[in-house]
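J.: Only the shape, not the letters, is given here:
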């Protein structure tokens, strides 16, 4: 199925100009054998702007659009990405207690939108996403969030592990859920500045990310079912945090 023309930029010159003019790009899809000065310039700009580049066969590009693409397609983002440290400094200057959500391997844009909606409702100020392995911040995600993605800071980083280091350096604790964790969610102190890592529904939080967390907790359940949907789990965690902080 062809993608909406509203969501993509096709062709070497249009993609180059979009990068130069500050258009927020989710990712670039490039023919794996593409070459030439314009391709080198796109790669250079993408690296400077922390835009992920995915290399694919030409057939894949043809399946994505009927527009003349010249071996390059860029997906436009519906949000503007922010620098993590700058967001931390800005929130601290406002005198607010930091509450962030970090998305590790969540690819379903409907879940991303739902998490963003709960985050805004419960007072979180930012969502941290990796430059690869996460669903696009596109029109579908925006629709699922009911506009919440426009009301929260989105920080895109090239390494979630380095982002955890940045959080720790700023005195922000990092928590994540585990099915077999000793503590329950309501036994964790969430009143201090903190960030919650939410993992992929199938695989959960990656082991090295789980190891980097300060504490782990479980969400109690009845009924013997597998687990909560990730967006529902995020809503429970965020609401518990808001409750602990006085519901403000």
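T.: Received, thanks. This one's a predicted model, so the numbers in the text were calculated from it and none came from an experiment.

J.: switch to C-alpha atoms for all contacts and neighbour counts from now on
T.: Noted.

J.: Pull out the buried positions in stretch 110-124.
T.: Counting neighbours by 16 or more other CA atoms under 10 Å, one finds that the buried residues in stretch 110-124 are 110-120, 122-124.

J.: Go through the residues you listed and flag which are in helices.
T.: 110-120 (DSSP state H).

J.: buried sites along stretch 135-152?
T.: So for stretch 135-152, counting by 16+ other CA under 10 Å, buried means 135-142, 144-145, 147-149, 152.

J.: ok, and what's touching it?
T.: Residues outside stretch 135-152 that contact it (CA atoms under 8 Å, 6 or more residues apart in numbering): 7, 26, 76-79, 106-117, 120, 124-127.

J.: where's the one helix or strand residue 235 maps to relative to the chain centroid, distance-wise?
T.: Take DSSP states H and E as the rule and residue 235 turns out to sit in helix 230-244. The chain centre lies 17 Å from the centre of helix 230-244; the measure is CA atoms, centre = their mean, to the nearest Å.

J.: Show me what that helix is packed against.
T.: Secondary-structure packing of helix 230-244 (3 or more CA pairs under 8 Å, 6 or more residues apart in numbering; DSSP states H and E): helix 109-121, strand 194-199.

J.: Check which helices and strands the last one is in contact with.
T.: Packed against strand 194-199, as judged by 3+ CA pairs under 8 Å, 6+ apart, are the following elements: strand 99-104, strand 173-177, helix 230-244.

J.: take the one below as the second:
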């Protein structure tokens, strides 16, 4: 299994960005100042790289080296564009099946979802550049290596991906409790993309509005929701069941 790689030091990260290395996320020390630090911040914004401001203790845990207030994760996988994902499905005789993750942030949930996606024949996973869970060593481990098998694309905004998929003839169904429809009311036999939302707040209202369908899981107990990776598995296997 390929291990997660860290780059530390402001200048080193700037050079990695300029050389177009696949940087998954940059951790920046809160309150740091200086021209070089501002240059790094500018590059991060310009390239749409996922980043967060953290206490120095977090950076110290990530690396024991002199990080100078910045540590970057180099992704162990290569990301695709959404256009490349669709190109891969054009020659298939079976309907396409895509998975979109709207601001999912937990790396282990992400890994579990990737594993299920591989087992259910998902053609590709689409995540947002900013705010999404990074692909770390924990993600790879939880996915049981499936992260190397399922194509993953990064987009600027999930909503834009929704419109692009719809323009390509792919219907979009959002998993949400804010609907009267269950997954058994949705036709998964056609080319379709399933959207799963963040662990704490679900799918963004604007994305729900843009979706072709919304669907929920029937919950018969007192607990009002399932873990997102479990819910995703149920949705995907309903698609498998209908397509058999």
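T.: Here it is on my side, so go on. As the structure is a prediction and not an experimental result, all values here were calculated from the model.

J.: Superposed, how do the two chains score by TM?
T.: TM-score for the superposed chains, counting by TM-score structural alignment, normalised by the length of structure 2: 0.88, backed by 241 aligned residues with a CA RMSD of 2.3 Å.

J.: Turn the buried residues of stretch 135-152 of structure 1 into TSV, columns for secondary structure.
T.: Output for these, formatted as TSV (DSSP: H, G, I helix; E, B strand; the rest coil):
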residue	secondary structure
135	coil
136	coil
137	coil
138	coil
139	helix
140	helix
141	helix
142	helix
144	helix
145	coil
147	coil
148	helix
149	helix
152	coil
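
J.: Just name the closest of these to residue 212 of structure 1, please.
T.: Nearest to residue 212 of structure 1 among the buried residues of stretch 135-152 of structure 1 is residue 135, at 23.0 Å by CA to CA.

J.: Going along the chain, name the helices of structure 2.
T.: Under DSSP H, structure 2 gives helices at 10-18, 35-46, 56-62, 82-90, 107-119, 137-142, 158-167, 205-210, 228-243.

J.: Can you find the partner of residue 89 of structure 2 in structure 1?
T.: Using TM-score structural alignment, the equivalent of residue 89 of structure 2 in structure 1 is residue 91.

J.: what's near enough to touch that match?
T.: With contact set as CA under 8 Å, 6+ apart, residue 91 of structure 1 has these partners: 97-98, 125.

J.: Quick one: buried ones out of those?
T.: Using 16+ other CA under 10 Å as the burial test, the contacts of residue 91 of structure 1 include 97-98, 125 as buried.

J.: Which of these sits closest to residue 196 of structure 1?
T.: Closest approach between these and residue 196 of structure 1, by CA to CA: residue 98, at 10.9 Å.

J.: Please name the nearest non-neighbouring residue to the closest one.
T.: Of all residues not flanking residue 98 of structure 1 in the chain, residue 193 sits nearest, at 4.5 Å (CA to CA, 6 or more residues apart in numbering).

J.: So what does that neighbour match up with in structure 2?
T.: Residue 193 of structure 1 maps onto residue 191 in structure 2, with residues paired by TM-score structural alignment.

J.: Please tell me how far its match sits from residue 144 of structure 2.
T.: Using CA to CA, to the nearest Å, one gets 27 Å for the distance from residue 191 of structure 2 to residue 144 of structure 2.

J.: what does residue 236 of structure 2 give?
T.: 18 Å.

J.: tell me the contacts of residue 157 of structure 1?
T.: Neighbouring residues of residue 157 of structure 1 by CA under 8 Å, 6+ apart: 50, 84, 128-131, 163.

J.: Let me have the residues you listed in a markdown table, extended by distance to residue 246 of structure 1.
T.: Below are these laid out as a markdown table (distance: CA to CA, whole Å):
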| residue | distance to residue 246 of structure 1 |
| --- | --- |
| 50 | 38 |
| 84 | 26 |
| 128 | 24 |
| 129 | 28 |
| 130 | 31 |
| 131 | 34 |
| 163 | 28 |
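
J.: coming back round to it: from the buried residues of stretch 110-124 of structure 1, which two are the most distant?
T.: Using CA to CA, the buried residues of stretch 110-124 of structure 1 reach their maximum pairwise distance at 110 and 123, which is 20.1 Å.

J.: how many other residues sit next to the nearest residue to residue 69 of structure 1 once chain neighbours are set aside?
T.: What sits nearest to residue 69 of structure 1 in space, not counting adjacent residues and going by CA to CA, 6+ apart, is residue 11, at 4.2 Å. Counted with other CA atoms under 10 Å, the neighbours of residue 11 of structure 1 add up to 16.
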